[in-house]
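[1] 3D, please:
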Amino acid sequence: MKVEQQGVLMSVTLDQVRAFGLNPRLTQNRNYDAIKESIRQRGLEHLLQITKRPGDAFYVIASGGNTRLAVLNDLWLETHDKKYWDLVCIYRPWEESKSIEEGDLHCLLGHLVENEQRGSLTFIERALGVQNAADIYRSINPGCNQQALLQMLREGGYEISNTMLSVMLSTIHYLLPCIPELLYGGLSRTTIEQVLTVRGGAQKFWEKHCRELPPGEEQRLPLFDDVFSLALLPFGGPDPAFSLRLLQDEVSHVISQHLNVSFNLVTLETDLQNLKRIAMMGEPEMVIPPYSEQRHVEPKYQSKPANAEKATPAGAAEHHTRDDILPEDELVSTDNPHIDETVVAASGTDLVANDEPIFSAGSDTVSSRQSSTLPQSAGAHAFYPDNDPLFDTPESLASIIDQTAWELASHAGLEFLVTQTESGVFDIAGPEEELTNEGKLYWQMLAFLAGKLPGRAVVWRQMLLGSDNASAGFNDASFELLFQLIRSIRRLYVKQNEGESTCSNH
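    Got it, this is the predicted structure:
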């Protein structure tokens, strides 16, 4: 035997060596076949480092090399070539002053360092390896805190930050029981951190809403951990189709169902860009305007007074009801089987157009009455989000567009058909059931804005202005939302074109 600084060269046979029981690698090395072919052609160029616990009959891998040991066993079974059986290894004696636990901790850190240098472990394997090291260290030093764990890892050659340790432990605690296939499949650290960010935002929203519930109501709700686990359930299969957008949608859906709140409200509160903005700039300050400036909400449906005709001032224009229909030559067709080939004004409804003017007399400015979907900072220029740099980004505009389309669709009970898209402009699905006349009007208008349906000027005129035999298709609230939606989509396209121009100039 030859003594070296790294240990002692020792000849052993393959059956005398075992893999390290706490090896952090739990999945097959993705380079396994390449390593196997290299050893077949060139032999074992990197000697295995082995040690032996006091009282054990076999040697174990001391620092990396478990994949090479597995390859040698495969090649021996395939060829029975003696070069795979008789091995020369580097033997590191077990330090007599160390207990079994201390020696295992030393070996585990050696495996972590070796694999970290090669970059071959998945994030969850690294996390589990660190947790095993922490468990061993706590058994040796009961009551140690997280800073002591970080110091132990640093002294063992495996230095990580306090934040990274927290991410690792959170991944094991919150995600591993629900999505093991995704994690062992190599889900990256960046994506895992984003998933945990979504979870943190969702938990904050959940707890805030629960605090506002009447006494005793919170006890009837499930724990948030169970709710989030339910949202992860669709991604826990053997071949999950996963994306952050799908996860956010699932989280919003589950929370909105349990809390009976708007899906879009949860989505906005758990949006990654919004959470990042809050992390950098803090929570936005709530500004409550004076009562005289607050928005007054009028009932969506009103019953026409019995004495309406008598109450009409003399000389006023005759008010036409919506019981009349459009002429046959002013109709829009659609390929959707559930939208009739004729679009008619809503018949049999008691919707009454609001007489409050959208535009003030002698001015082209928009009425100060605003939709609740607009940011508070938009002020009197609610249709012009570019006035506020905070909301004048493609991401923020996309959120405004989606929420505005959702609220506009909700006026006709169609909000469940509206979904977000990667382009930033919303999409609206075709209805599966027959729509009311009012629903047809709203669906065709939204489908037109989403780019799914050609428009006819005569129908737009009827929807926006009305005619001498039927009132306008949209009331004032819908009218304002419509122009907010149009303005936001226009602004989104401007920002996207600016981005393309910037890229082309470079």
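
[2] rest of the way, CA atoms for contacts and neighbours
    Fine.

[3] What's the separation between residue 491 and residue 397?
    Using Cα to Cα, to the nearest Å, residue 491 is found at 8 Å from residue 397.

[4] Between those two, tell me which one has more neighbours.
    Remark: of residue 491 and residue 397, residue 397 carries more neighbours, 25 against 21, as counted by other Cα atoms under 10 Å.

[5] distance of that one from residue 404?
    Distance from residue 397 to residue 404, counting by Cα to Cα: 10 Å.

[6] for residue 111, same thing?
    54 Å.

[7] Near residue 27, how many other residues are there?
    Counted with other Cα under 10 Å, residue 27 comes out at 12.

[8] Let's see this one next, to set against the first:
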Amino acid sequence: MADLTPQDMAGKLLAEGFARTGPDAAALTDPIADTPMVVTLDQLRPYDHNPRVTRNPLYDEIKASIRERGLDAPPAITRRPGESTYIIRNGGNTRLAILCELWSESKDERFFRIPCLFRPWPARGEIVALTGHLAENELHGGLSFIERALGVEKARELYEQESGQALSQSELARRLTADGFPIQQSHISRMRDAVQYLLPAIPNVLYGGLGRHQVERLAVLRRACERIWEQRARGTRIGEDFHALFHEVLATFDSASEALSVQRVQDELVGQMAEQLDVDYDTLNLEVGDNESRQRALGSDPTLATAHPRRPTAPTPTRLPSEAPGTPPHPAPPHPAPPLSPVATTASSSTEETAAPAQNTHPSPSPDPDRLQGHIVSLAPTTERLQSIQRMVADQLGDALPDFEANVLRAIPVQAGGLYPISDVWYIEPGLDVPERLRVHIAQFAREIAEEAGQADCIEPTDEGLGYVCNADALSANAHALPFLARAVLTLLQALSTGYLAAPAPLSTLDDLRLTDALGPLLQGRRNGPASDRLSDNGLVKLFRLLRLARRLLDLEAGAGSSTDT
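    Sure thing, here's the model as predicted:
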């Protein structure tokens, strides 16, 4: 190799380097893994969908702690693709507001430059961020009911954008739980009522901290009054609709300075309805109270109370020493009844003074305890006090109260617990013997039967037909993969109800299951199959009761009136 001259060496040293051919990067890309970093307040902003709207109740305590100690834990931050500023990822909006306030007060650099943990923006970033804020706010400081409701409604929008279809309340609850914010379906229903009907009328009261129980009472009141309004306003000319009336009445109570009284709202609303409908106030108030009870019963889960106690068997009749062997024995004195409340005692005493009850000289034989227990499928919740009050009311009204122990010998006796306990499949109480009440009971029995198969959400109450419909929209996408019991129960309930609806909606997802193939195994079981594939004894009793009430409902609507066999 020839030696380089000084001129050649200088030329090589002065030669240009490699030139960049690609475009210049305007900014560095975000890290692809969790990375600690220091950011300034002007680079960070709060999460724009933060469910908290009102001031954090722990704001002053948190501010005092940060002023003295600084940030104990760095807030998690993230950044949407294409944006220049960072946002709080899940929890930390209150701390960011406090840091901005402390910086403006002190100009201390430790409040301006803060350590953070950057976490990459995930594929489902909006949903993950929103559910993260809901969960964090629930754990630290708590959200008001309306703030949670608005957050859940926003989550519904994001889920529906993601899936491209509307979500049922049960599916929304499942997705929120899977993403870290567990919530019950019944709470979602109340939240939607609060956002749709209450928030436009009483925003100050709701943001002031109105709780779930009062929101639930207002929602039940609105539904009960709306149902009565529709029934009584049908065929009349009323200038104002119910939604406008409800909003107008409720808006008068939108004051954050005093607690909301649901009873006062009901009094004012019923008064306005009575004036508009030209109905007596007391009559309307009683209807509203009865309708509220039905709404609460259908909207809550069945709960068990005190179990039905076993009555002691009557002692063997005793003979007096002077009596001959052929003399009929004197029955032993009955056990004293449990004490009643003062009101019940007074009513009972007055009844005894006016007309003494006829004594039965031939008491019915007491059933064998083993036979009595054989007719109990599941204990029906009751108490001796409740039974005494029921007997007193039946005596006052002249009704015959069914006696389970006596009917074991001659009726169709059975006992099954639930929201409406069953002690006699056939007997229908006079207060139940109207189409509206029958539909409520039929719908509840259908729901409890479907609940055995895990499909309670598919049963929806209605005011027509038998009182319920099978909602195909509530079925999951893989309905054909459901267990036999679930598909058979829904097919049976659909077959019982669909012929009595004005516009039946068939469960197309279950069309491949023929009722002729499913009915036997569902009611009786398979020859060598597990007992879990058939309807339980409790469910079978409820099915019998459902059929009895449905037959009576059809008789009433056909004009048959009351029959002697009830």
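
[9] hang on, isn't residue 128 of the first structure packed against residue 172?
    Yes. Between residue 128 of the first structure and residue 172 there is a contact under Cα atoms under 8 Å: 7.3 Å.

[10] Might you report the residue contacts of residue 143 of the second structure?
    Neighbouring residues of residue 143 of the second structure by Cα atoms under 8 Å, 6 or more residues apart in numbering: 52, 137.

[11] Quick one: map it onto the first structure.
    Counting by TM-score structural alignment, residue 143 of the second structure lines up with residue 121 in the first structure.

[12] mind listing what residue 244 of the first structure touches?
    If you count contacts by Cα under 8 Å, 6+ apart, residue 244 of the first structure has them with 191, 194, 195.

[13] what does residue 189 of the second structure give?
    Each residue near residue 189 of the second structure by Cα under 8 Å, 6+ apart is listed here: residue 169.

[14] quick one: what's aligned to it in the first structure?
    Here residue 189 of the second structure is matched to residue 166 in the first structure, going by TM-score structural alignment.

[15] Now for residue 194 of the first structure, how many residues are close by?
    Residues contacting residue 194 of the first structure under the criterion other Cα under 10 Å number 13.

[16] which element is it on?
    In this structure, residue 194 of the first structure sits in helix 189-211 according to DSSP states H and E.

[17] where's that helix relative to the chain centroid, distance-wise?
    Helix 189-211 of the first structure sits 10 Å away from the centroid of its parent chain (Cα atoms, centre = their mean, to the nearest Å).

[18] list the buried ones in it?
    Within helix 189-211 of the first structure, the residues that count as buried by 16 or more other Cα atoms under 10 Å are 189, 192-193, 195-199, 201-203, 205-206, 210.

[19] Quick one: average offset of the following helix or strand past it versus the second structure, please.
    Next helix or strand after helix 189-211 of the first structure toward the C-terminus (DSSP H and E): helix 224-232. Comparison of helix 224-232 of the first structure with the second structure after fitting gives an average deviation of 1.3 Å (mean Cα distance after the TM-score superposition for the first structure).

[20] and helix 224-232 of the first structure, which stretch of the second structure?
    So helix 224-232 of the first structure sits over residues 242-250 in the second structure, by TM-score structural alignment.

[21] Now check the second structure for the residue matching residue 275 of the first structure.
    Per TM-score structural alignment, residue 275 of the first structure is aligned with residue 292.

[22] Fine by me, thanks again.
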